[in-house]
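*Asks:* Here is my input; please provide its structure:
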Amino acid sequence: MPRLIFFCGHAGTGKTTLAHRLIGPLMRATGDPFCLLDKDTLYGRYSAAAMAALTGDPNDRDSPTYLAHLRDPEYEGLLDTARENLSLGISVIVVGPLSREVRAHQLDDPAWLRAPAGTDTRVVWVHLPEDEAHARIVRRANPNDAYKLAHWETYRTRRFLPPPADYPELIYFDNSAPGPAEFDALLATLAA
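*Replies:* This next block holds a predicted model:
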């Protein structure tokens, strides 16, 4: 039975770093081959070319133009690629904010997700306080964050922490300062 594991959360929370840290241990713990699909890796160059043509800013990943024209097709392609790997029996880790989808409980909806029958799906919500996420975004100095940082007051209105009582499908991971015990617990949960 293939596994589909999402690492979701807002910018700067460390989703990609966490996925990179856990993919090897997950493969060893489960004996399953895994494919890692990071939205920024899959669509970064394409989005840069498209946004340069649309707005003149190849690093724009948060403007109304990006959100209206590229955001959803990127996620659709990301999920199509995940489904293709799952249908071949390859477990998949998907990395991306997916905040709209999480908010709407879509990643826990088999009809919306359309993963192959028998797929074991887990959704990890990676989070940390806004000020720490902002500081990490500044430190990483990724040009794709320039629009977000320049319009932080607008961007921050999209940030949320799903209430656990309303989102029982989520596995919450506070990435502020996790130690080995927290990583081991998350690995055990995902490998179960």
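*Asks:* CA only for contacts and neighbour counts going forward, please
*Replies:* Will do.
*Asks:* Residue 122: helix or strand, and which one exactly?
*Replies:* Following DSSP states H and E, one finds residue 122 within strand 120-127.
*Asks:* and what of residue 61?
*Replies:* Assigned by DSSP H and E, residue 61 falls within no helix or strand.
*Asks:* picking up where we left off before, and the contacts of the strand holding residue 122?
*Replies:* Contact with strand 120-127 is made by 1-10, 13-15, 107-108, 161, 169-176, 190, as judged by CA atoms under 8 Å, 6 or more residues apart in numbering.
*Asks:* How far off centre is that strand?
*Replies:* Taking the mean of its C-alpha atoms, strand 120-127 sits 9 Å from the chain's own mean (CA atoms, centre = their mean, to the nearest Å).
*Asks:* cool, stretch 148-159 as well?
*Replies:* On the basis of CA atoms, centre = their mean, stretch 148-159 sits 18 Å off its chain's mean C-alpha point.
*Asks:* in that stretch, what counts as buried?
*Replies:* Of all the residues in stretch 148-159, those buried under the rule 16 or more other CA atoms under 10 Å are 148, 149.
*Asks:* Quick one: end-to-end distance for that stretch.
*Replies:* For stretch 148-159, the first-to-last residue distance is 12 Å (CA to CA, to the nearest Å).
*Asks:* Repeat that for stretch 30-48.
*Replies:* Terminal residues of stretch 30-48 lie 36 Å apart, using CA to CA.
*Asks:* Could I get the buried residue list for it?
*Replies:* For stretch 30-48, burial by neighbour count (16+ other CA under 10 Å) applies to 32-40, 43-44, 47-48.
*Asks:* ok, so what distance separates residue 103 from residue 115?
*Replies:* Applying CA to CA to residue 103 and residue 115 gives a distance of 19 Å.
*Asks:* Neighbour count for these two, which is higher?
*Replies:* When residue 103 and residue 115 are compared for neighbours, residue 115 comes out ahead with 22 against 14, by other CA atoms under 10 Å.
*Asks:* ok, that one - contacts?
*Replies:* 83, 86.
*Asks:* can you tell me which residues contact the most centrally placed residue in the chain?
*Replies:* Nearest residue to the geometric centre of the chain (CA atoms, centre = their mean): residue 96, 2.2 Å. Contacts for residue 96 (CA under 8 Å, 6+ apart) come out as 6, 7, 8, 9, 15, 38, 39, 40.
*Asks:* neighbours around residue 106, how many?
*Replies:* Neighbours of residue 106 (other CA under 10 Å): 14.
*Asks:* Alongside the first, I'd like the structure of this one:
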Amino acid sequence: MTAAGNPEPPQPFSPTAHQTLRDLAAHASSGVTIVCGFPAAGKTTATRLLAELVDPVVLDKDTFAPRLEESVMAELNGNPHDRDSDLYRRVVSPHLYAALVQQAVTIARRCPVVVDAPFLGYITAAGEQERRLSDYIRTIAGDDAVIRTVWVETDTTQIRERMALRGAERDRPKLADWQTYRANVLDSGLAHTGPRVTDYRVTN
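*Replies:* This next block holds a predicted model:
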């Protein structure tokens, strides 16, 4: 099952990526599988392909509580689609991700769950603490649930084109000030930290 939301154009995945997802499916039939990576990296495509193999409940961060995010950010700084400022990361993101993780862990007690979300803040924290992302998330959840993480790796030079193609409102601030977004996010070191702290890597 998936939360309702606007469909995004699928990203072409290589045969190697398909095989990685098929191998992962053998383990993803229970617990929580978190598909993470940069926005427009191909997380949604990877999640859809994995869901076809596992038939899990799918939780998508972009459709988890969008109106709450928009209303809070509109009130705080007048930009309902801000997802990248320090204000968003400090005030909104920690609570939203904690709720998303808790929901995933609760549902996973009965059936498999796949979570589609960047988790960039968690990846940064896990890297700084020299921990596996799955262990870091398990600590946040306060639960001993089975959690596995997947980094969707892509050529960051293609992300701008993909964002423009999908035309999502949440991408407008990034595209409007691309150089700042690229410097603060894409070139921040996350491209190296992500695959280092996650359990699996799918190359798009």
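*Asks:* Need the TM-score between these chains.
*Replies:* Laid over one another, the chains give 0.76 as their TM-score (TM-score structural alignment, normalised by the length of structure 1), with 166 aligned residues with a CA RMSD of 2.3 Å.
*Asks:* if you look at the contacts of residue 96 of structure 1, which of them are in helices?
*Replies:* 15, 39, 40 (DSSP state H).
*Asks:* my read: residue 107 of structure 1 touches residue 113, true?
*Replies:* Yes: between residue 107 of structure 1 and residue 113 there is a contact under CA atoms under 8 Å: 6.1 Å.
*Asks:* From residue 25 of structure 1, how far off is residue 186 of structure 1?
*Replies:* 11 Å.
*Asks:* likewise residue 81 of structure 1?
*Replies:* Here the criterion is CA to CA. By it, residue 81 of structure 1 lies 23 Å from residue 25 of structure 1.
*Asks:* again with residue 130 of structure 1
*Replies:* Distance from residue 130 of structure 1 to residue 25 of structure 1, by CA to CA: 29 Å.
*Asks:* next one: stretch 182-192 of structure 1 to chain centre, how far?
*Replies:* 18 Å.
*Asks:* buried ones in that stretch?
*Replies:* Within stretch 182-192 of structure 1, the residues scored as buried using 16+ other CA under 10 Å are 183, 186, 187, 190, 191.
*Asks:* which residue ranges form the helices in structure 1?
*Replies:* Applying DSSP H to structure 1 gives helices spanning 15-30, 39-55, 64-69, 71-87, 99-103, 110-113, 130-140, 146-150, 152-155, 180-191.
*Asks:* any residues touching stretch 169-189 of structure 1, and which ones?
*Replies:* 13-14, 22, 25-26, 108, 122-129, 132, 164.
*Asks:* Please check the residues you listed and keep the buried ones.
*Replies:* Listed as buried from the contacts of stretch 169-189 of structure 1 are 13, 14, 22, 26, 108, 122, 123, 124, 125, 126, 127, 128; burial here means 16+ other CA under 10 Å.
*Asks:* what's the matching residue for the fourth one over in structure 2?
*Replies:* Residue pairing (TM-score structural alignment): residue 26 of structure 1 is matched to residue 54 of structure 2.
*Asks:* mind checking how far that match is from residue 112 of structure 2?
*Replies:* In this view, residue 54 of structure 2 and residue 112 of structure 2 are 8 Å apart by CA to CA.
*Asks:* And residue 55 of structure 2, by the same measure?
*Replies:* For residue 55 of structure 2, the distance to residue 112 of structure 2 equals 8 Å [CA to CA].
*Asks:* For those two, work out which one has more neighbours and name it.
*Replies:* Each of residue 55 of structure 2 and residue 112 has its neighbours counted (other CA under 10 Å); residue 112 has more, 22 against 17.
*Asks:* So what does the more buried one match up with in structure 1?
*Replies:* That one, residue 112 of structure 2, aligns with residue 91 by TM-score structural alignment.
*Asks:* likewise residue 174 of structure 2?
*Replies:* By TM-score structural alignment, residue 174 of structure 2 lines up with residue 148.
*Asks:* next one: residue 98 of structure 2
*Replies:* Per TM-score structural alignment, the equivalent position to residue 98 of structure 2 in structure 1 is residue 76.
*Asks:* Including distance to residue 65 of structure 1, could the buried residues of stretch 182-192 of structure 1 go into a markdown table?
*Replies:* Listed next are the buried residues of stretch 182-192 of structure 1 as a markdown table, based on distance: CA to CA, whole Å:
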| residue | distance to residue 65 of structure 1 |
| --- | --- |
| 183 | 38 |
| 186 | 37 |
| 187 | 38 |
| 190 | 36 |
| 191 | 39 |
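*Asks:* Could you measure from residue 25 of structure 1 over to residue 188 of structure 1?
*Replies:* Taking CA to CA, one finds residue 25 of structure 1 at 10 Å from residue 188 of structure 1.
*Asks:* Could you do residue 160 of structure 1 as well?
*Replies:* Distance, residue 160 of structure 1 to residue 188 of structure 1, using CA to CA: 26 Å.
*Asks:* Now residue 36 of structure 1. Nearest residue, chain neighbours left out?
*Replies:* The shortest distance from residue 36 of structure 1 to any non-neighbouring residue, by CA to CA, 6 or more residues apart in numbering, is to residue 93 (4.8 Å).
*Asks:* so what's that neighbour up against?
*Replies:* 4, 5, 6, 7, 19, 23, 34, 35, 36, 37.
*Asks:* What of residue 84 of structure 2?
*Replies:* Applying CA under 8 Å, 6+ apart, the residues contacting residue 84 of structure 2 are 174, 181.
*Asks:* returning to that earlier point: now render the ones in helices among the contacts of residue 96 of structure 1 as JSON lines, adding distance to residue 66 of structure 1.
*Replies:* Below are these laid out as JSON lines (distance: CA to CA, whole Å):
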{"residue": "15", "distance to residue 66 of structure 1": "21"}
{"residue": "39", "distance to residue 66 of structure 1": "14"}
{"residue": "40", "distance to residue 66 of structure 1": "14"}
